[in-house]
Structures are given as C-alpha cells and as structure tokens.
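Novice: pasting the sequence and the predicted coordinates here, then a few questions.
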Amino acid sequence: MRRSALLLLGMLLVLTGCSSVPRERPPVQPPADPAALAGVTLRVGDQKGGSQSLLRAAGLLDTPYRLQWSTFTAGPPLIEAARAGAIDVGQTGNTPAIFAAAARARVQLISASQGNVTSDAILVAPDAPIRDVAGLRGKRIAVGKGTSAHGQLLYTLRAAGLTLDDVDLTYLQPSDAYAAFRQGQVDAWATWDPYTAQAQLETGARVLADGEGTANGYSFLVASNAALADPAHQAALADFTQRLREAMRYSDTHRDQRAETWAQETKLPLPVTRLAASRGPDLPVPLDDRLVRSQQDLADAFTEAGVIPGRVGFADFVDRRFEDRS
C-alpha cells in the first residue's frame, strides 16, 4: 500500500479550481519542482490512535515532506492549535468544526469523512436506575465541551423533549471523564470510541442511547489559513489528504490490523481496540451540499440552545479544492 511520489503528482494535476464555496480561491497546483516538497514540514494535530495510527497501519507514512505530529486529547484543543498557528492540519469531529466556525477561526475544512454512530454513546453504570433518556433530567452528565459528544448529547436530549438546561453538564476531557464515571461522580457520560468500548469492557457500562437517528457521524480535516496560503504547503496538504482517505479505506478492510496498531499506539488493551475497530472506521465522503446542510442544522441547534452566540455560516469554512478525485 506504500505509494511513491507519483501519487502526489498524479493527484495534484487533477486538483483544478472549480469551487462552489462563497469566496474565490485559486486552484491547488503541483510545485514547479517536486523536490521542493522535501523542504516542507507539515505540522499535524492528532488524537491518540487517530490519523498517524491509520497511516501507519496502511503503510502510508513515507511522505515526500516531513510530518511533525502533536497529540491532543480531543477536537477543541486541536482546533485551537490550528487557530493559533501551532499546527497546519488535523482531524476533528463534527462539533469542533462548528465551534471553530462560530469563533471565526482562521481555518478551513478541506476533507470530510463519516463513521458509525453507534459508538457515539451516552453511557450509564450497569446498575444505574436510569432506563431511558428522559431519566437524565436533573442528572450530572460528563461531556467534553465542543466535542462531537456534546453535539450528540444535544440532539439526543432534544429528541426526548429535553434541553441542555434540563441536565447538569460537567465539562471534562476524556481521561478525567472516565475517572469520574468509574468513581460514580457523574450519572452518565457522553463519549465516543475507543472510550465507549473501554468503558463497556472494563466497567460493564450500559449504552443508554447512541447516535442512531441523531448524530451525523461526520469528521473533518481542518487546515489553517496560513498553511493554505502557501503553495508548497497546499501541495503537501493535498497529498496528505489523499493518503488519509486511502488509510481509512484500508482500515475498513483490515480491521484486525487496525486494532493492533491502535492498541500499540494508545496502550489500550487489544480487546478494547478490537471492539472499537469492529464498528468500522470513518470513511471518506464528499464535502457536498447535503453535508453542509446537516452541519448547518447542528450549528443552528447550538445557537438555539444558547451555546453559540449568533448564527454560524458553516459553508463559509468549506474548501472543496481538495476533494477526492480518485
């Protein structure tokens, strides 16, 4: 599965500039001298077991440019790093992308993927008296602020006739949330894989509700405006984006290998990563109007809930020049 530099040139030559996003953007062009990519360092934000793990499992880490990795606990701090210029690109979920747009962050969404939503779960202890979502009224729920779990929780509560104001939210990063959940300091935990799988196998956590019928399962590759403004970095981003798509497809057909690499990099037990991998990876999807409408609906829901001030124009942060042409 290892690709040569020909992958880069062949794919870049078809990235010509037809973009339906509001602002004009010149097409992505391959560098006049392909050797110029050797001088590029692409700073990539990641979460444990994320993009780097996917690329390693697929044998796609050998790039014609240098990769510098930074690890984050969740999407919101990764977005903040991109906004501050500390990274060039990184993968994040549906809700952090909305919060970035709401903050007018100097970033663009250059690629999209969609995963299973059964692992986007609201968990309770196996012996918890809460039997349905309505039973969460007045209960303390751990969730990462601005994470995909935050959006899934908002939608799940709304489907049950509740709002975020009807519950007691405790904003915690995943490791702290898991500790609070295990110790009974919260009544429920809204999270995602591999944390869902870990809690299920290690604590017998019960899934009160998952994302079926509520979550859209989208994730995005987010690039900083600074990186997008540089032709050499644009070329590296185009290649990286295509490699990540190929790695996602590879992991879908090699789930055992994906689980083993995931376990090695995160130090999670192999049964945990096997369960998470069995539910399927994110797979590439187009940055089309259907996706934009779904994300706009979620953004509007956050506005209506009073979490985000004002209306977010999600389409303004979509850059379709890097779409999959394979």
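Specialist: That came through fine.

Novice: all contacts plus neighbour counts: C-alpha atoms, from now on.
Specialist: Noted.

Novice: show me where this structure has its helices.
Specialist: 5-12, 51-58, 75-83, 94-102, 148-159, 174-182, 195-203, 225-228, 231-253, 255-266, 270-278, 289-304 (DSSP state H).

Novice: for those helices, give me a markdown table that also has distance to Gly217 and mean neighbour count.
Specialist: A markdown table is the format used below for those (distance: least, Cα to Cα, whole Å; neighbours: other Cα atoms under 10 Å):
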| stretch | distance to Gly217 | mean neighbour count |
| --- | --- | --- |
| helix 5-12 | 27 | 16 |
| helix 51-58 | 17 | 23 |
| helix 75-83 | 14 | 23 |
| helix 94-102 | 7 | 25 |
| helix 148-159 | 8 | 23 |
| helix 174-182 | 18 | 18 |
| helix 195-203 | 15 | 19 |
| helix 225-228 | 25 | 19 |
| helix 231-253 | 15 | 22 |
| helix 255-266 | 19 | 20 |
| helix 270-278 | 15 | 20 |
| helix 289-304 | 10 | 17 |
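
Novice: and those as JSON lines, adding distance to Trp69?
Specialist: Shown next, in JSON lines, are the helices of the chain (distance: least, Cα to Cα, whole Å):
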{"stretch": "helix 5-12", "distance to Trp69": "20"}
{"stretch": "helix 51-58", "distance to Trp69": "8"}
{"stretch": "helix 75-83", "distance to Trp69": "12"}
{"stretch": "helix 94-102", "distance to Trp69": "19"}
{"stretch": "helix 148-159", "distance to Trp69": "22"}
{"stretch": "helix 174-182", "distance to Trp69": "20"}
{"stretch": "helix 195-203", "distance to Trp69": "22"}
{"stretch": "helix 225-228", "distance to Trp69": "15"}
{"stretch": "helix 231-253", "distance to Trp69": "13"}
{"stretch": "helix 255-266", "distance to Trp69": "13"}
{"stretch": "helix 270-278", "distance to Trp69": "22"}
{"stretch": "helix 289-304", "distance to Trp69": "28"}
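
Novice: take the one below as the second:
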Amino acid sequence: MALRIGYFPHNNSLWVLRHRGIVERTIPDVEWIDIRTLPPGPRPDVTAGLPTSHGDGLFDGSYDFIGTGFTPPITAQAHGHDIVYVGVSGPRVENSKFVVREDSPITSLEDLRGKRIGIGHGSWQTTLALFALDKVGLTWSDVTPVDLNGNDGAQLFLDGEIDAWTGSYPSLTRVEQQIGVRELIPTDGLFSHRSLWFTRRDFAVDRAEELAVIVAALQESDTWIRDNPREAAELFAADGGGDLDEWEYALRHRPFGVLPVSEDFVLEQQRAADLLYANGLLPKRITVTDALLPGIAEAIPPVPETAAA
C-alpha cells in the first residue's frame, strides 16, 4: 500500500521534504499529493462555519499524513474525524502579524468593530484574529471577516479593500516594501502560530513504522532548511511561489524541527477550539486531548545539531 503524504507550500517543511527524496530512501512507494490540486471542500459563509478540506483529505483517501497550522485539525475533529496529533514546530511568532496601514484610523483592537479583516478562512489566520478580538471582548459578529481564499491578500490590503490583515511572510515583505504598516497587537504573547502535523488514528496505530520514517525524514529535512535557507528558498521560488529573497528571509525567521506535542500546545489549541465554537464556527465542542495517542512523543527523534550529509 502506497504511503500518501499531503503537502503544499504553506507547510514549508513538507514542501521541501517532497523535493529531497528522504522518505523514499526507506519507503520507495510514496505518493505526494499536492492538496492544491484536490477538489475544494465546501466553503461555508465566513461568518457561519469553517471549511473542512484539509482535514477531510485524511478520510476520503486522498492522503495519510498532513501538516498545517492551528485551525484545520480542530475543524476535522469537530466534524467527527478521528485525528491524531503527531508533532508541532516551535513558535513562529515572527512570521505572522495582525496589521493595518500606518495611516489607518484604526489605532487599537477596539477600533476593529465593524471593520473588514482579511483572513485565509479556516487557516491559522482565523485563530489569530479570534485571539486578538477576544483580548478586548469582541466577537466574530462584531467585525466583517473577509475570506481571502484564492485571492492575493497582500494586494487587497495595498488596495485598501480590507482594513486589517492577518499577514505572514513572504507576502508581508512585498507590503512592507511599498507602504508603512502597524501591528495592532504583537503576535508574541498572543498566539504561538506553530506548524503542526497530524494523521488518522488507524494510520498512527497500524502503520506506526511508516509514521516514524516520516517524522525522522522531516527532522532531517528541517535541519537542512535551517542550515541552507537560500537553497531551500529556491525550491519555493522555482514553483512560481514568489521572490527568492523574500522566501529566504521568511525561512531564516522560522523555527525548524519537529517537537513533541506539549501541554502548553494542547491548552492553546483547546482555547482556540472553544473560541471557534463560541463564535459559531464549529458544529460542536471538542476536546483536544481526544486527538492524542500515547507513545507518539517517543517516536520523535531529537532535532539534529547540523544537517545530514
């Protein structure tokens, strides 16, 4: 049975791993599924729910393993899917910002009431926005969220089509080169913005050796990215994914390496799930610890000090 791994550029680790052939040294029969090519899942109105496509792919036969940001596994769990968290990255607080234009009349989070906030709905951006709004007692219904799916959020922000934006690098680099921006609230201390990897429970149990191979390969590849950010950036730029220098800057400012799921992560993820439900974006409450599996942490090798030869 082929090992199917879902990947896309926004999970930098899996994108690079796809191009380096490390998994194939141990498991020759690997299918890499670019999730951008899969049929899109339903996208409910941005005020009424979350899209489910990333999590659903694990259960419709598209792939066995995936890496995303905070929100997709929460959504998958809320729709009854039996996922298991495999590992997380370190905090990526320098990579994401909740910004307005420097000359914007919005000077505080309270000023967001009624304003248009650009997000990739269903991604980590939804969670970041909710954490910020909750900080001052605002809810999803107090703002006008704009789903940027399929659109260039940076350009919409530059054009003034949205009042605030949950942006990340390298897209933020292009904006910062053209206009002044202000962070409404520092991401550090608000949201850890980790990458995370998850799978189905049956895969984690029945194909544990293959899962261990994936994690070890990610660890090796992530160390290579850390030590060779320019070469790694070339893999993204070659796909038409933006400017080489911008990608190098982004990669140099992200943590690489797979870490075991921690208590702090679980608590933050549960808070995100509770906020999503309270704001009407999930069909039911979930318990994040239901997506944990004893023994997973022991299968994660330490982050190497230097890249493998």
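Specialist: Received it, and whenever you're ready, just let me know what you need. Not measured: the values here are computed from a predicted model.

Novice: overlay the chains and give the TM-score.
Specialist: Once superposed, the chains reach a TM-score of 0.80 (TM-score structural alignment, normalised by the length of structure 2), with 285 aligned residues with a Cα RMSD of 2.8 Å.

Novice: returning to that earlier point: wait, which of the helices of structure 1 is closest to Val312 of structure 1?
Specialist: Closest to Val312 of structure 1 of these, according to Cα to Cα: helix 94-102, at 5.4 Å.

Novice: tell me the counterpart of Arg4 of structure 2 in structure 1.
Specialist: Residue correspondence to structure 1 (TM-score structural alignment): Arg4 of structure 2 is matched to Arg43.

Novice: what about that match, how many neighbours?
Specialist: 19 (other Cα atoms under 10 Å).

Novice: now swap in Ile106 of structure 2 and tell me
Specialist: 19.

Novice: find the nearest non-adjacent residue to it, please.
Specialist: Setting aside the residues directly before and after it, Ile106 of structure 2 is nearest to Leu112 in space (Cα to Cα, 6 or more residues apart in numbering), at 6.8 Å.

Novice: that neighbour against Val143, yeah?
Specialist: Yes - with contact defined as Cα atoms under 8 Å, Leu112 of structure 2 reaches Val143; the gap is 6.5 Å.

Novice: you'd agree Ile35 of structure 2 is up against Gly6?
Specialist: Yes - Ile35 of structure 2 lies in contact with Gly6 (Cα under 8 Å); the separation is 6.0 Å.

Novice: isn't Asp29 of structure 2 up against Ala2?
Specialist: Yes - the criterion here is Cα under 8 Å, and Asp29 of structure 2 meets it with Ala2 at 5.1 Å.

Novice: circling back: neighbour count winner among Ile35 and Gly6 of structure 2?
Specialist: Higher neighbour count among Ile35 of structure 2 and Gly6: Gly6, with 24 against 19, using other Cα under 10 Å.

Novice: and that one, what does it touch?
Specialist: Trp32, Ile33, Asp34, Ile35, Ser62, Tyr63, Asp64, Phe65, Ile66, Gly67 (Cα atoms under 8 Å, 6 or more residues apart in numbering).

Novice: looking at structure 1, which of those hold up?
Specialist: Among the contacts of Gly6 of structure 2, the ones still in contact in structure 1 (both residues aligned by TM-score structural alignment, their matches' Cα atoms under 8 Å) are Trp32, Ile33, Asp34, Ile35, Tyr63, Asp64, Phe65, Ile66, Gly67.

Novice: burial of the third one, as a residue count?
Specialist: Looking back up the chat, that one is Asp34 of structure 2. Asp34 of structure 2: 16 neighbours (other Cα under 10 Å).

Novice: repeat that for the last one.
Specialist: Gly67 of structure 2 is surrounded by 28 other residues when neighbours are defined as other Cα under 10 Å.

Novice: counterpart of it in structure 1?
Specialist: Gly67 of structure 2 maps onto Gln91 in structure 1, by TM-score structural alignment.

Novice: pretty sure that match sits against Gly49.
Specialist: No - applying Cα under 8 Å, one finds Gln91 of structure 1 not in contact with Gly49, separated by 11.6 Å.

Novice: circling back: the match of Arg4 of structure 2 reaches Ala81, doesn't it?
Specialist: No - judged on Cα under 8 Å, Arg43 of structure 1 makes no contact with Ala81 at a distance of 10.5 Å.

Novice: what touches both of the two?
Specialist: Contacts common to Arg43 of structure 1 and Ala81, judged by Cα under 8 Å, 6+ apart, are Ile87.

Novice: can you tell me the closest non-neighbouring residue to the residue mapped onto Val93 of structure 2 from structure 1?
Specialist: Residue pairing (TM-score structural alignment): Val93 of structure 2 is matched to Val117 of structure 1. With sequence-adjacent residues excluded and distances taken as Cα to Cα, 6+ apart, Val117 of structure 1 is closest to Gly211, at 4.7 Å.

Novice: give me every residue that touches that neighbour.
Specialist: Val117, Thr118, Ser119, Asp120, Ala121, Gln152, Thr156, Gly217.
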